[in-house]
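Colleague: structure here, sequence nowhere to be found:
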């Protein structure tokens, strides 16, 4: 089932038209959320990020768009007959029809989609996971790149490039040729006891799991966590490289060109992330 403005509709039922601004101009935002056994992981963080992003894009936030409403609409969309313990939620918001580049209204509509997940908790996949740089197009170093908008054409083309060349993922660069993120998540590198992730000013997504790992490691007595630009040259020098996102949690990269990575830090963090997720529900 799909939730369209509070009404549950079938997967095959049409409710968009050719005037949809998300389709015509990418005038839309979305949150990808993990739900397990009725609990929404990091609910408040997803809600606050969506509200902040809507304000940045000058969308009109309805008075009833409270945290409680956000949660209730997600639960309503999950079928009571659903047997899977875990779900992937896509909560999309778009500006209503009308206008060309300049909209006629800032009022919004929303669509919630649900799909099943296999594992009820974050599991580290230790299969071969090879990445390569995607250098055809570059991300901008501005606030819009930090938002989870429908403008993901670079990620789409990078995904096609990865598929054509048998890579599991690609790393995206910004106009300064710094490594920014993967197609589907933030990146972290590990050099000894130093953990690095690109800063938001480099144009990476302001990811929920990225924030959690930064907070998790902030007071660690052994590890040092920093937000610093990462050059492509560094990728062949670091001990470890992993990708983070809300659905998969932590994905260790095994290979980049001739470099092979370990996954000790990813293994160490996935248990802490699962514990943090359980505390958050």
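Modeller: Structure's in. What do you need? Remember, it's a predicted structure, so these values are computed and weren't measured experimentally.

Colleague: when you work out contacts or count neighbours from here on, use the C-alpha atoms and nothing else.
Modeller: Noted.

Colleague: who are the contact partners of residue 170?
Modeller: Residue 170 is in contact with 131-134, 158-159, 162, 182-183, counting by C-alpha atoms under 8 Å, 6 or more residues apart in numbering.

Colleague: residue 103 too?
Modeller: Counting by C-alpha under 8 Å, 6+ apart, residue 103 makes contact with residue 97.

Colleague: rerun at 10 Å
Modeller: 21, 27, 95-97 (C-alpha atoms under 10 Å, 6 or more residues apart in numbering).

Colleague: so residue 27 sits against residue 151, correct?
Modeller: Yes. Residue 27 lies in contact with residue 151 (C-alpha atoms under 10 Å); the separation is 8.1 Å.

Colleague: which one's more surrounded, those two?
Modeller: Neighbour comparison, residue 27 and residue 151: the larger count goes to residue 27, with 20 against 17 (by other C-alpha atoms under 10 Å).

Colleague: this is the other structure I want to compare:
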């Protein structure tokens, strides 16, 4: 079942026009949301990021789009798919109503919510081999548009194809200044001793939900020193650990980059703290 503009319909009946602006121009933003036993994880952060994304895209935010209304819509579509007592992944996409060419005929929006089941209710540490490489064919712009989740993800698509063709599990993206920005599907953290480093939003980093949670956790943990600063590709092989974060997997440790193998001690410690925060939040 799919929520199409507030109407619950069968998958086969959830049809979008070929003139849909999300399809035609990438004129769309989205959130990937984790729902556990009917409870939305980190809902407030998702809500405010979606509202910020819509404002950046100059979309007209409906007066009905209150946190309470959208929370109810998300929980409802999870229940309609019989996943209210399981782990679910909801994709909440907002697109501008069709009309116009590059210049839209309207700023009004419509939305669609889809849901799939996830295996685990809480985050588990993946200790299997996880090798990464740099993707250098195209760059991420260090501007505001790179910080939101929009349908304009060509670099991520091409990077994913590159990773698959070369047997990598993931790739790291660079911005036009040749600084490491993030992974194809999440934010990057680098560990050297007690220092944990992650690129700043100003480098073109996606304003990730789990990134935000970890920044708060690390700042409250005396064992670690947090630094938000640009990361050079030369720093990667000098690190003790590298890990990637996103809402689906939580924390994914990197086991190998080129000739360097990495530990996952800090990633494991932070993952346990993240699960505690998720339960309480």
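Modeller: Alright, I've got the coordinates. Because the structure is a prediction, the values reported are computed rather than measured.

Colleague: reformat the contacts of residue 103 of structure 1 as a markdown table; add distance to residue 60 of structure 1.
Modeller: Shown next, in a markdown table, are these (distance: C-alpha to C-alpha, whole Å):
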| residue | distance to residue 60 of structure 1 |
| --- | --- |
| 21 | 15 |
| 27 | 13 |
| 95 | 8 |
| 96 | 10 |
| 97 | 14 |
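
Colleague: coming back round to it: who wins for neighbours among the contacts of residue 170 of structure 1?
Modeller: The contacts of residue 170 of structure 1, ranked by neighbours (other C-alpha under 10 Å): first place residue 182, 26 neighbours.

Colleague: ok, now how distant is it from residue 34 of structure 1?
Modeller: Plainly put, residue 182 of structure 1 is 19 Å away from residue 34 of structure 1 if you go by C-alpha to C-alpha, to the nearest Å.

Colleague: can you check residue 219 of structure 1 too?
Modeller: Note on residue 219 of structure 1: its distance to residue 34 of structure 1, by C-alpha to C-alpha, is 26 Å.

Colleague: between the two, which has more neighbouring residues?
Modeller: Between residue 219 of structure 1 and residue 34, counted using other C-alpha under 10 Å, the more crowded position is residue 34 (25 against 11).

Colleague: now for that one: which residues touch it?
Modeller: Neighbouring residues of residue 34 of structure 1 by C-alpha under 10 Å, 6+ apart: 40-43, 86-90, 114, 116-117, 120-121, 246-249, 277.

Colleague: looking at this, it is in a helix?
Modeller: No. Looking at residue 34 of structure 1 with DSSP: H, G, I helix; E, B strand; the rest coil, it is strand, so not inside a helix.

Colleague: in what element of secondary structure is the closest residue to it other than its chain neighbours found?
Modeller: Take residue 34 of structure 1 and drop its neighbours on the chain: the residue closest to it by C-alpha to C-alpha, 6 or more residues apart in numbering is residue 88, 5.1 Å away. Using DSSP states H and E, residue 88 of structure 1 falls within strand 86-95.

Colleague: helix or strand right after that strand?
Modeller: Downstream of strand 86-95 of structure 1, the first helix or strand assigned by DSSP H and E is strand 108-117.

Colleague: buried set for that next one?
Modeller: For strand 108-117 of structure 1, burial by neighbour count (16 or more other C-alpha atoms under 10 Å) applies to 108-114, 116-117.

Colleague: got the residue ranges for the helices in the stretch 51-200 of structure 1?
Modeller: Here the stretch 51-200 of structure 1 has its helices, by DSSP state H, counting those that start in this stretch, at 67-77, 143-146, 153-164.

Colleague: okay, those helices in CSV with distance to residue 56 of structure 1 next?
Modeller: Shown next, in CSV, are the helices of the stretch 51-200 of structure 1 (distance: least, C-alpha to C-alpha, whole Å):
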stretch, distance to residue 56 of structure 1
helix 67-77, 19
helix 143-146, 9
helix 153-164, 21
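
Colleague: so which of the ones you listed comes closest to residue 49 of structure 1?
Modeller: Counting by C-alpha to C-alpha, residue 49 of structure 1 lies closest to helix 143-146 out of the helices of the stretch 51-200 of structure 1; the figure is 10.5 Å.

Colleague: contacts only, for residue 264 of structure 2.
Modeller: With C-alpha under 10 Å, 6+ apart, residue 264 of structure 2 has these contacts: 125-127, 191, 240-243, 252-255.

Colleague: the stretch 151-281 of structure 1: strands as residue ranges?
Modeller: Using DSSP state E, counting those that start in this stretch, the strands of the stretch 151-281 of structure 1 run over residues 169-174, 179-182, 186-191, 194-197, 224-227, 240-245, 249-252, 255-256, 259-260.

Colleague: how much does the last one stray from structure 2?
Modeller: Which is strand 259-260 of structure 1. By mean C-alpha distance after the TM-score superposition for structure 1, the fitted strand 259-260 of structure 1 averages 0.3 Å away from its aligned residues in structure 2.

Colleague: cool, the second one as well?
Modeller: Following superposition, strand 179-182 of structure 1 is found to deviate from structure 2 by 0.4 Å on average (mean C-alpha distance after the TM-score superposition for structure 1).

Colleague: weed out the non-buried ones from the contacts of residue 264 of structure 2.
Modeller: When the contacts of residue 264 of structure 2 are checked against 16+ other C-alpha under 10 Å, the ones flagged as buried are 125, 191, 240-243, 252-255.

Colleague: quick revisit: please pick the buried ones from the contacts of residue 34 of structure 1.
Modeller: Looks like these have 40-43, 86-90, 114, 116-117, 121, 246-249, 277 buried, using 16+ other C-alpha under 10 Å.

Colleague: re earlier: let's have the strands of the stretch 151-281 of structure 1 in CSV, adding distance to residue 270 of structure 1.
Modeller: Formatted as CSV, those follow (distance: least, C-alpha to C-alpha, whole Å):
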stretch, distance to residue 270 of structure 1
strand 169-174, 20
strand 179-182, 18
strand 186-191, 13
strand 194-197, 15
strand 224-227, 16
strand 240-245, 10
strand 249-252, 6
strand 255-256, 20
strand 259-260, 20
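
Colleague: right, I'll leave it there.
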